[in-house]
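>>> Here is a sequence together with a model predicted from it:
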Amino acid sequence: MLDPARSYDLIGDVHGCAHTLEHLLDTLGYRKQSGVWRHAQRQALFLGDIIDRGPRIREALHIVHDMVDAGQAHCIMGNHEFNALGWCTAAPPGSGKQFVREHTARHARLIGDTLAQFEQHPQDWKDFVQWFYDLPLFIDAGRFRLVHACWDTSMIQLLRGQYPDGCIDEHFLQAAAVPGSFACNVFDRLLRGTDMRLPDGLTLTGGDGLTRAFFRTKFWEDDPQTYGDIVFQPDALPEEVASTPLSSSQKNNLLRYGVDEPLLFVGHYWRSGRPSAIRPNLACLDYSAVLYGKLVAYRLDQESVIDPHKFVWVDVERVQVQP
């Protein structure tokens, strides 16, 4: 799918920040020609989550779609594109649901900005929803890999048996309506990552206002001892939870991405601070652009270890509206 000898610019979660994306592309040396952002030598690789939350979702989708269509970019699926597909797709008979992604108040809130911004462009939205099926759930270029949230080798091998290029269809999407199904597990693992239930029935309300009984976990820690060693999300665990020892079974159930595996780039996790590698072969490029953080890229050439000097980003500033 990709030329492993080519140079690439990997770009984290855009979430409707179209103007910031254009600023980043310009900073990376791309120029808009015939309506498409292009680079003479490089190609952009987007890590998914182009939609939802931001102020210019439709514009962001057009930028990315047009680059992909012109051969200037590739884009993988994020959990928000999957959510949109599920929102628009009827659930299979016998699932007990009307849609793959049920139309609850919580789900409506997450997709609300996107639907509102396409309200006057229904055919445009229909076309984009269909295009989401063209977004693979992963890219394995040999020397490097892309997935929105978590690389699970065994699960990806099974998925490849059905969908060699990583692009799923409506049948697979509908199968995800059944909790515990292979399709449901694939979407949860690759597009949302690994998680663990909080102990003693606890719940946490995050900075996004949503209350959860689970927390996101690292999938690379070699010898974790406590809950705090594996938490990987913007919201910290309470100290009494963070210091709680992990049981042997919990440790054994953790997924681990080894340091000897190919370079891996993910989005999804709302990081903060100065963009940097997590490990020599692992980087997250989501730095909360839509929450006035950073829209981040990594300039990948032929290196086999992530170079800390090759992160490029645009800081998203709050614009003061004058009365």
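Looks like it came in fine. Numbers count the residues shown, from 1 in each chain.

>>> Every contact and neighbour count from this point should use C-alpha atoms.
Noted.

>>> Against residue 278, how distant is residue 254?
17 Å (C-alpha to C-alpha, to the nearest Å).

>>> So for these two, which sits in the more crowded spot?
Set residue 254 next to residue 278 and count neighbours by other C-alpha atoms under 10 Å: residue 254 wins out with 18 against 11.

>>> surely that one meets residue 222?
No: under the criterion of C-alpha atoms under 8 Å, residue 254 makes no contact with residue 222, lying 9.5 Å away.

>>> Measure how buried residue 293 is and give me the count.
Each residue near residue 293 was counted by other C-alpha under 10 Å, and the total is 20.

>>> residue contacts, it?
272, 287, 315, 316, 317 (C-alpha atoms under 8 Å, 6 or more residues apart in numbering).

>>> one more time with 7 Å
By C-alpha atoms under 7 Å, 6 or more residues apart in numbering, the residues touching residue 293 are 287, 315, 316.

>>> how about the strands of the stretch 101-250 of the chain, start to end?
138-140, 144-147, 194-197, 204-205, 211-212, 214-217 (DSSP state E, counting those that start in this stretch).

>>> just so I know, which of those strands lies nearest residue 161?
Closest to residue 161 of the strands of the stretch 101-250 of the chain is strand 138-140 (C-alpha to C-alpha; 13.8 Å).

>>> want to compare, so here's the second one:
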Amino acid sequence: MTRQAAIEGYDLIGDVHGCGATLGALLEKLGYHQRGGVYRHPRRRVIFLGDLIDRGPRIRLAVSIARRMVEEGEAHIVMGNHEYNALAYCHRAPRRLGREWLREHSPRHNRIIKETLDQYRDHPAEWEEALAWFLEIPLFLELPGLRVVHACWDQPLIDSLRQSHPHGQIDEAFLEASVIPGTREFRILDRLTRGTHLPLPQGVEIHSGDGFTRRSFRAHFWAREPRTWGDVIFQPDNLPGDLEARALTKEDQALLSHYGLEERPLFIGHYWCEGIPALPTANIACLDYSAVKFGRLVAYRWSGEARLDANHFVWVRGPQEEAARPRPWEIDFD
């Protein structure tokens, strides 16, 4: 029997956001143990849903754990918007764009990536290696029986990406084109790693719990026949006033995609869920439960089922563990 044939399932892990010690605790809880500096399980593999970096206190540890597992064949990973943001932030723009960096070093962008750059400041070679690895991470995975993407599975855009990049991995030319609104590359990166955003009415803003002022809201993609904004909103922040009852316009409807119940199980992160993990539909699991914001780092133990089961969620609380002294499961990578 081959090693791959012996695998009984995958443990899919949501947005880590620098909670490296919490990730170690979750892996231990799932039955993974270090051998040769890599977390391993005799019968299972991990799939990371992206957003390893930013915000948390042990970003290098989180990246090191995931990268070592992926490179040793113990895990897969898809790219999150924060890995994409880091690539664009650190990549110089071609002259035709008229700016120095692909992602402008604005106060907001500086603030988002600050913790990551601070923690890698004394390890520049390690950061360059991490960036090179980020560029190798695919935007989606389609494995027997399941699909994985960071924010939104949009079949036409994934089919378009496959035509030029069969394995879902982008290159520098794709990265450069992706920062130009309206390009095919922009649409693919934006939808797969950030999902759908519907614009708020003129003059209306959401003052989000994460400190940002938003003029749009995140919409999900599994409502069969949505009619109002409340049918598709998918974020912790409530819509102001009575906007949940606002009817979806034809323009709104054109922005939405749909993932039907007849499709294979899909796993996503990105959306800052709260509370006890639950399934939005029988074939979709969101695994981002705000680990770095005193929430939970969540995994789903998938063993081939076509209809998902909320009893298969496993989680640890965060980030209390992050303030503790290094634990035995932490990797010494200095």
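Done, it's in. This is a predicted model, so every value here is computed, not measured.

>>> Give me the TM-score for this pair.
TM-score for the superposed pair, counting by TM-score structural alignment, normalised by the length of the first structure: 0.95. Supporting figures: 321 aligned residues with a C-alpha RMSD of 1.8 Å.

>>> if we compare the strands of the stretch 101-250 of the first structure, which one ends up closest to residue 308 of the first structure?
Ranking those by distance to residue 308 of the first structure, with C-alpha to C-alpha as the measure, places strand 144-147 first at 16.4 Å.

>>> start and end residues in the second structure for that closest one, please.
Here strand 144-147 of the first structure aligns to the second structure at residues 146-149, judged by TM-score structural alignment.

>>> Mean deviation, that stretch versus the first structure?
Taking mean C-alpha distance after the TM-score superposition for the first structure, the mean distance separating stretch 146-149 of the second structure from the aligned residues in the first structure is 0.3 Å.

>>> starting at the chain centroid, how far to stretch 145-156 of the first structure?
Remark: stretch 145-156 of the first structure is offset 11 Å from the chain centroid, using C-alpha atoms, centre = their mean, to the nearest Å.

>>> ditto for stretch 93-104 of the first structure
24 Å.

>>> Just tell me the aligned range of that stretch in the second structure.
Mapped onto the second structure using TM-score structural alignment, stretch 93-104 of the first structure spans residues 95-106.

>>> what's the first-to-last distance across that stretch?
Start-to-end span of stretch 95-106 of the second structure (C-alpha to C-alpha) is 19 Å.

>>> List the contacts of that stretch.
Residues from elsewhere that reach stretch 95-106 of the second structure (C-alpha under 7 Å, 6+ apart): 88, 89, 90, 91, 92, 93, 176, 179.

>>> how about the nearest residue to the aligned residue in the first structure for residue 220 of the second structure, chain neighbours excluded?
Residue correspondence to the first structure (TM-score structural alignment): residue 220 of the second structure is matched to residue 218. Counting by C-alpha to C-alpha, 6 or more residues apart in numbering, residue 218 of the first structure lies nearest to residue 230, which is 5.1 Å off, once chain neighbours are set aside.

>>> Alignment lookup: the one you found to the second structure.
In the second structure, residue 230 of the first structure lines up with residue 232, judged by TM-score structural alignment.

>>> what do you get for residue 160 of the first structure?
In the second structure, residue 160 of the first structure lands on residue 162 (TM-score structural alignment).

>>> Could you check how far that match is from residue 263 of the second structure?
Counting by C-alpha to C-alpha, the gap from residue 162 of the second structure to residue 263 of the second structure is 19 Å.

>>> Would you mind pulling the contact partners of stretch 129-139 of the first structure?
Outside stretch 129-139 of the first structure, the residues that touch it by C-alpha under 7 Å, 6+ apart are 75-77, 81, 85, 145-147, 165-169.

>>> hmm, try it at 6 Å
Contact with stretch 129-139 of the first structure is made by 76, 77, 145, 146, 147, 166, 167, as judged by C-alpha atoms under 6 Å, 6 or more residues apart in numbering.

>>> what's the farthest-apart pair in these?
Most distant of the contacts of stretch 129-139 of the first structure, by C-alpha to C-alpha, are 145 and 167, 15.4 Å apart.
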